[in-house]
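*Asks:* Return atomic coordinates for the entry below.
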Amino acid sequence: MSPAFAEDPLRVLRVARFAARYAHLGFAVAEETLALMHELSSGDELDYLTAERVWQEFDRALGETSPGVFIEVLHRCGALKTLFPELAQLPEAPGWPRLATLLPRLQEKHERFALLLAAALCERETDGATAEVEKLCQRLKSPKLYRDQALLICRGHRPLFELPQLDGDARLGLAQNLDLLRRPQRIDSLAACFDRLAQWLGVKVDSEARLQALHGALSGIEPKTLMQEGFSGKALGDELRRRQQEACAKLEFGEG
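*Replies:* A predicted model of the protein is given here:
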């Protein structure tokens, strides 16, 4: 192994990314290379990498054929806990192999990013998971699209999976938190992430059907109609919310 390898700690990330690109062809990182990567990870060399360089390699890895391999290689060489401590325990989870196969089934990199974080933080309370997502995204200076998707999945998966048991107010809260009325174009992307997370957790759910049902229930209630009925000011807002809650409460979910 060339001494030049040890002169650039970014190569730890690049080797992991190349492994993610070629794993499906049978490529595996050689043990001597892993040993050198472990040596680099054991010191403080990785601490000198800029957030931009770390994110660039992570972002590229998310787009590779086997993005889970990127996480696995970094875990094996000890770099994961230094570079991405929020994900450090994920490869040790019993369901990790299953999750690694689900990641490539998401088409977009920001969706894969959101699934990784939601899986890693799914046992945390919502506020704690949100804080971890914010911390990682701020540290890595990741794009807003990635941060927002991860936050929506981390905050929304519990209420979505429990939707049949929730009352109208809680259902409305989920729809508002996901901004379904103003941004229905995101439903497909959100549903894809929620479904992959549900598969990993062993939850039976049709996320798109639930999100579309919520959107449909709320889109049929228009403020202008209430205004024509004589509502205005605070009374208009109160009546709008009451009808939205009522519409959400009436929804039935028979798919699980």
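*Asks:* make it CA atoms for all contacts and neighbour counts henceforth
*Replies:* Will do.
*Asks:* Near Gln107, how many other residues are there?
*Replies:* Burial of Gln107 is recorded as 12 neighbouring residues (other C-alpha atoms under 10 Å).
*Asks:* what secondary structure does it sit in?
*Replies:* coil (DSSP: H, G, I helix; E, B strand; the rest coil).
*Asks:* Not counting sequence-adjacent ones, nearest residue to His157?
*Replies:* Phe194 (6.4 Å; C-alpha to C-alpha, 6 or more residues apart in numbering).
*Asks:* Spit out the contact partners of the one you found.
*Replies:* 153, 157, 207 (C-alpha atoms under 8 Å, 6 or more residues apart in numbering).
*Asks:* most surrounded residue in those residues?
*Replies:* In terms of neighbour count, Ile153 stands highest of the contacts of Phe194 at 25 neighbours, by other C-alpha under 10 Å.
*Asks:* now the residue nearest to His157: how far from Lys204?
*Replies:* 11 Å (C-alpha to C-alpha, to the nearest Å).
*Asks:* next one: Glu108
*Replies:* In terms of C-alpha to C-alpha, Glu108 sits 23 Å off from Lys204.
*Asks:* and what of Gly63?
*Replies:* Distance from Gly63 to Lys204, by C-alpha to C-alpha: 27 Å.
*Asks:* Following up with a second sequence; could you model it the same way so I can compare the two?
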Amino acid sequence: MQAYLVGGAVRDRLLGLPVKERDWVVVGETPESMEGMGFKRVGKDFPVFLHPKTHEEYALARTERKVAPGHRGFVVHADPSVTLEEDLRRRDLTINAMAMDAEGRLIDPFGGLKDLQNRVLRHVSEAFVEDPLRVLRVARFAAKLAPLGFKVAPETLALMRQMVAMGEIDALTPERVWQELERALAAPDPAKFFEVLKECGANARLFPEIERLFGVPQPVRWHPEIDTGIHTLMTLTQAARLTPDTQVRFAALTHDLGKGLTPPELWPHHRGHETLGLKPLAELCQRFKIPRAYHRLAEKVMRYHDACHKVEELRPATIVEVLCALDALRDEQGFERFLLASMADALGRKGWEERPYPQAQWWRALRRAALSVTAAPLLAQGLEGSAVGRALRQARIRAVAEAKRRLQAGTG
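*Replies:* This is a model prediction of the structure:
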């Protein structure tokens, strides 16, 4: 059997990156011969098999022919006559169109190694334009490989613009867009994903809620970078620096969507943006079927990130209200995610990247103070029903007030 290691495994091996999974292409075989060797077929649209021992994926070499719009509109041809080079030609980028044989020899018909060395993301052939998903994939690879200095080749960017102009990108399914977005959020430099999409025009088509933030000014006192779109990507960058958690990164990305709806005559101020952004956030999450957990956290961060920054100014009663609204007394993990996203917002400003954020420690101390109050003593006093809830709230306010005094005195 002629089997070749292909795609990301070859690319990442040459870059010295961890190889997470290995995919193989098989030349000269048929589905029947693969099954005869003990391989288990799993592919629905084209012949893919699992190795009987390693369970790695082995796909028969294939070619594709475009017959309909979108990333599903292809007819696949796989038989023993398809060569390795023909299989590699259908791939998106040259750095993903390399293979290795059993002896570790590199097969590189399209100059992938040279582009790897020059840190270039370049399409393999003009057939690149046939699959609109490749626009998102290139942007995602830019986000993944940006720390290594990779950039999109100008001619590839030109093809991506052409694909957007042709409307091909509008045929992408919500599930695939979210899949690429989530993987981009997990990348080392997720902001690069949106920079590339903006440059080719895809951001405006897929994520208009984010695109409309660019060019919207903010008060220079609090935002030296001024532009809300730039601040949004800076916030996403800070979130990526703080945590690998994609829920936090998504909340950081969407926290200021309301500023895109502020009437221009009110610029650079954005009063009420915390609630104004709830509708576009819901529309974004609904459009791409984004999981509810992402939506819930993003909503909390959108509503309360400004309150998080201003904790020293808030009354104890307001602090208790915010803690309850965040469900912070029951969900510590969710509360920590909220603090990380809010911190990313505070640091995602020009020249503010290394500033301390003591507000996070204040909120943790105030949460502990609120948690120290329990209902047991109130029940022992004979209180019942709603009276317990009112008394519990007042006791928590007193505990938070005392904790805040200690924090202000530097003894908390």
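*Asks:* TM-score for this pair?
*Replies:* In this superposition the chains share a TM-score of 0.90, using TM-score structural alignment, normalised by the length of the first structure; 255 aligned residues with a C-alpha RMSD of 2.2 Å.
*Asks:* on that earlier part again, in the second structure, which of the contacts of Phe194 of the first structure still touch?
*Replies:* Here is what carries over to the second structure from the contacts of Phe194 of the first structure, by both residues aligned by TM-score structural alignment, their matches' C-alpha atoms under 8 Å: 153, 157.
*Asks:* who are the neighbours in contact with the corresponding residue of the second structure for Ala51 of the first structure?
*Replies:* Under the alignment (TM-score structural alignment), Ala51 of the first structure pairs with Pro174 of the second structure. With contacts defined as C-alpha under 8 Å, 6+ apart, Pro174 of the second structure is in contact with 287-289.
*Asks:* Only whichever of the residues you listed are buried, select them in ChimeraX.
*Replies:* Listed next is the ChimeraX selection for buried residues among the contacts of Pro174 of the second structure, using 16 or more other C-alpha atoms under 10 Å:
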select :287,288
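*Asks:* which of the contacts of Pro174 of the second structure lies closest to Thr235 of the second structure?
*Replies:* Using C-alpha to C-alpha, Phe288 comes nearest to Thr235 of the second structure of the contacts of Pro174 of the second structure, at 22.0 Å.
*Asks:* quick revisit: between Gly63 and Lys204 of the first structure, tell me which one has more neighbours.
*Replies:* Gly63 (20 against 12).
*Asks:* show me the contacts for the residue opposite Leu102 of the first structure in the second structure once aligned.
*Replies:* With TM-score structural alignment as the criterion, Leu102 of the first structure lines up with Gln238 in the second structure. For Gln238 of the second structure, the contacting residues are 344-345, 347-348, 353, by C-alpha under 8 Å, 6+ apart.
*Asks:* Which ones among those lie within helices?
*Replies:* Among those, the ones falling in helices (DSSP state H) are 344-345, 347.
*Asks:* What residues of the one helix or strand the match of Leu102 of the first structure maps to count as buried?
*Replies:* In this assignment (DSSP states H and E), Gln238 of the second structure forms part of helix 228-242. Within helix 228-242 of the second structure, the residues scored as buried using 16+ other C-alpha under 10 Å are 228-240.
*Asks:* just checking, next helix/strand downstream of it?
*Replies:* Next element after helix 228-242 of the second structure (DSSP H and E): helix 246-254.
*Asks:* Tell me the first helix or strand C-terminal of that next one.
*Replies:* Next helix or strand after helix 246-254 of the second structure toward the C-terminus (DSSP H and E): helix 273-276.
*Asks:* just checking, what packs against that following helix?
*Replies:* Under the contact criterion of 3 or more C-alpha pairs under 8 Å, 6 or more residues apart in numbering; DSSP states H and E, helix 273-276 of the second structure touches helix 292-309.
*Asks:* Give me the mean deviation of the helix it packs on from the first structure.
*Replies:* Comparison of helix 292-309 of the second structure with the first structure after fitting gives an average deviation of 1.4 Å (mean C-alpha distance after the TM-score superposition for the first structure).
*Asks:* Which stretch of the first structure lines up against that helix?
*Replies:* Helix 292-309 of the second structure maps onto residues 144-161 of the first structure, going by TM-score structural alignment.
*Asks:* Give me the contact list for the matching stretch.
*Replies:* 110-111, 113-115, 117-118, 121-122, 126, 129-130, 133-134, 137, 166, 170-171, 174, 177-178, 190, 193-194, 198, 203, 205, 207, 210.
*Asks:* Filter the residues you listed down to the buried ones, PyMOL style.
*Replies:* Entered in PyMOL, the line below selects the buried ones among the contacts of stretch 144-161 of the first structure, by 16+ other C-alpha under 10 Å:
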select buried, resi 110+111+113+114+115+117+118+121+122+126+129+130+133+134+137+170+171+174+178+190+193+194+198+205+207+210
